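Visitor: Provided below are the primary sequence and the corresponding predicted coordinates.
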Amino acid sequence: MNESHLKNLLNQIKKNTKDALKASQMGLWEEAEQINRMMIQEVECDYKAYGRLADALMKLGKTSEAADYYDIVTDLDKAKKDMTKKSIKLATESNWDAAAAINQEIIKDFPWDLEAYNRLGKAYMEIGDKNKATNAFKCALVVSENSVIAKKNLARLDKTNNDPNKRSTNSNASNKNYIEESAKTAITKLLNVPRQLDTSNLLSGDTVQLVLSSKGIKVMDQNNQILGSLEPKVGSRLRRLIEGGNKYEANITSIAENEVSIIINEVFRSVSQVNTPSFIKKSESISLIPNATIGYTLNDETKFADMKDWTDDDTETGDETIFTADIPSFISVQGEGYSEDDF
């Protein structure tokens, strides 16, 4: 669905919703029934229209039919939550093609779902399809013009398109799952992040360099831009292990203003250090990842295996439920009412 089509669809839903609510508020239950039936024909999974239809049928004394429609509301709620959970699971497994497909299903059934558009955009970014990613994020802005997540990712896509030195995809990132043993993988937040660091060029899963220094380890991106340094105790330990023959890979997991977190994975352990673990959980600065299958995503420094989203942005006001199962509130016309702002 493109942004123009979506805008027209949502505007029509808003108009019909106003008409349905007005009919209900005036006690015109037969008219309300008719409008909501029409809305269901246009958008088959519009659970709020089903809920209003059930309310109208109750007022008209058609209790048995109303009960059936209330059941449909419950079934649609469950189906949406199940699809959302599945899309998140696929993304945590870095199965981006399948994640994109299921988010497309969600959008087809629930075209006002802001979270699904942002998840879809991220999936297409990982696949390397910038045009589809851009369309998804533009659609997110149609649903919520204040979506910080969509705005930031569109800016990133635009900058990537205009920067000849920026790769078109995460081709150098180890965009795969790690199946790790305890103390071989950890996540840590970098220290001494430059205040003027341009994070718009950084993406989830980007490979970073661990550069030995006299005081520990500095972290640099692929363009040799300094991102920060490891916490002294962690850096000093890894420096000794690297000098002893160990090898490590590191990738970005989380990006925010003046904050960068990375995942460090031991990929080779020297025979001379076979009994020496790379990471020891003695500091709050690192989180060990024991026996976990990990996919690259963002915004989860302490519970990386339970990642809730795959953008590098914090959720914004109005987007508090981004990337989580949407549990809609079905409000009777006798209750607090229905808000068109839900779209």
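Guide: Cool, the structure landed. Numbering: from 1, shown residues only.
Visitor: only C-alpha atoms from now on, for both contacts and neighbour counts.
Guide: Fine.
Visitor: isn't residue 49 up against residue 42?
Guide: No - judged on CA atoms under 8 Å, residue 49 makes no contact with residue 42 at a distance of 10.6 Å.
Visitor: those two: which is more packed in?
Guide: Neighbour totals were compared for residue 49 and residue 42, and residue 49 leads with 27 against 13 (other CA atoms under 10 Å).
Visitor: quick one, what contacts that one?
Guide: For residue 49, the contacting residues are 17, 36, 37, 39, 40, by CA atoms under 8 Å, 6 or more residues apart in numbering.
Visitor: check which helix or strand it maps to.
Guide: helix 47-59 (DSSP states H and E).
Visitor: in that helix, what counts as buried?
Guide: 47-59 (16 or more other CA atoms under 10 Å).
Visitor: which one of those residues is nearest residue 187?
Guide: Checking the buried residues of helix 47-59 against residue 187 by CA to CA gives residue 47 as the nearest, at 40.7 Å.
Visitor: okay, one more to line up with it:
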Amino acid sequence: AYNRLGKAYSEMGQYAEARQSYAQTLKFNPNNSIARKNLDRLALLQEETVQMHTGAERIDPALFNEEPGKTTTTQLLNLASPPVLAKVGVGDKVQLQASGRSVIVRNTAGEEIGRIEPRLANRLINFMDGGNRYAAAVRNMEQGQVRLMIREEYQHPNMFGKVSFPAQGGGDTIRAYTKDSMLRYDREDEDELLNEDEYYDGTDEPDEMTEIDFEGNETEE
């Protein structure tokens, strides 16, 4: 319970309270590795001199709603030093910066915290060059790893039909295929209606009718 409280305080930038919470954990369980690790991390922070992630931009929680084709999660490579990572918390917005064929991830202070793995980086660069825009935030930090959630925020008209993050084994044009299929079905329906009209030559004879004279007698034509 104290560890969860410490994590909550840490994410809000209340580091003194976070340290107290983790210290309470160690008071009752001196061998608790999670509390000790977080106290070590907090020890890197000099609140009187370092503007921590209290000033970091918090991401809209909606970013964390997974949407097939529009969101993906990835683990950062080439992580920064612990003092830099200590300034980042879960939910912080980060910047994606293309540099050659690499994508550098920076915190809101402009410090590099890591890089996107090469395959995903190459895809992001191609799509950003095409006009797409992406938002990213820290989704998880534990055991020396940092995971990001990346979301497509805007799809340029030139990229219409191209999926930013296709499912494994899926193609790049799933959206376009779906739309084309719907249009194809519409066209087939229209063709069926036209084919039905081909059987009508405009010379249908009216059905025979029974006439009734004014005296009430039925007469046949």
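Guide: Yep, that arrived. Because the structure is predicted, anything quoted here is derived from the model rather than measured.
Visitor: TM-score for the pair, please.
Guide: TM-score for the superposed chains, counting by TM-score structural alignment, normalised by the length of structure 2: 0.63, backed by 167 aligned residues with a CA RMSD of 2.7 Å.
Visitor: about what we covered before: identify each buried residue in the next helix or strand after the helix holding residue 49 of structure 1, please.
Guide: Proceeding N to C from helix 47-59 of structure 1, the next assigned helix or strand is helix 63-92, under DSSP H and E. For helix 63-92 of structure 1, a neighbour-count test (16+ other CA under 10 Å) marks 66, 69-70, 72-73, 76-77, 80-81, 83-92 as buried.
Visitor: swap in stretch 111-131 of structure 2?
Guide: By neighbour count on 16+ other CA under 10 Å, the buried set for stretch 111-131 of structure 2 is 111-117, 121-122, 124-125, 127-128.
Visitor: okay, and that stretch goes to which residues in structure 1?
Guide: The aligned range for stretch 111-131 of structure 2 in structure 1 is 225-245, by TM-score structural alignment.
Visitor: end to end on the matching stretch, go ahead and measure it.
Guide: 25 Å (CA to CA, to the nearest Å).
Visitor: and stretch 49-60 of structure 2, by the same measure?
Guide: With CA to CA as the measure, the ends of stretch 49-60 of structure 2 fall 28 Å from one another.
Visitor: give me the most central residue, structure 2.
Guide: The centroid of structure 2 falls nearest to residue 71 when counting by CA atoms, centre = their mean (2.3 Å).
Visitor: now which residue in structure 1 aligns to that residue?
Guide: Match for residue 71 of structure 2 (TM-score structural alignment): residue 185.
Visitor: ranges for the strands of the stretch 101-250 of structure 1?
Guide: Ranges of strands in the stretch 101-250 of structure 1, per DSSP state E, counting those that start in this stretch, are 178-179, 185-189, 207-213, 216-220, 226-229, 247-256.
Visitor: how much does the fourth one stray from structure 2?
Guide: Looking back up the chat, that one is strand 216-220 of structure 1. Mean deviation of strand 216-220 of structure 1 relative to structure 2 after superposition (mean CA distance after the TM-score superposition for structure 1): 2.1 Å.
Visitor: by contact count, what packs against that strand?
Guide: strand 207-213, strand 226-229, helix 232-243 (3 or more CA pairs under 8 Å, 6 or more residues apart in numbering; DSSP states H and E).
Visitor: among the buried residues of helix 47-59 of structure 1, which one lies nearest to residue 105 of structure 1?
Guide: Ranked by distance to residue 105 of structure 1 (CA to CA), these are led by residue 47 at 15.7 Å.
Visitor: residue 73 is in contact with that closest one, correct?
Guide: Yes - with contact defined as CA under 8 Å, residue 47 of structure 1 reaches residue 73; the gap is 5.2 Å.
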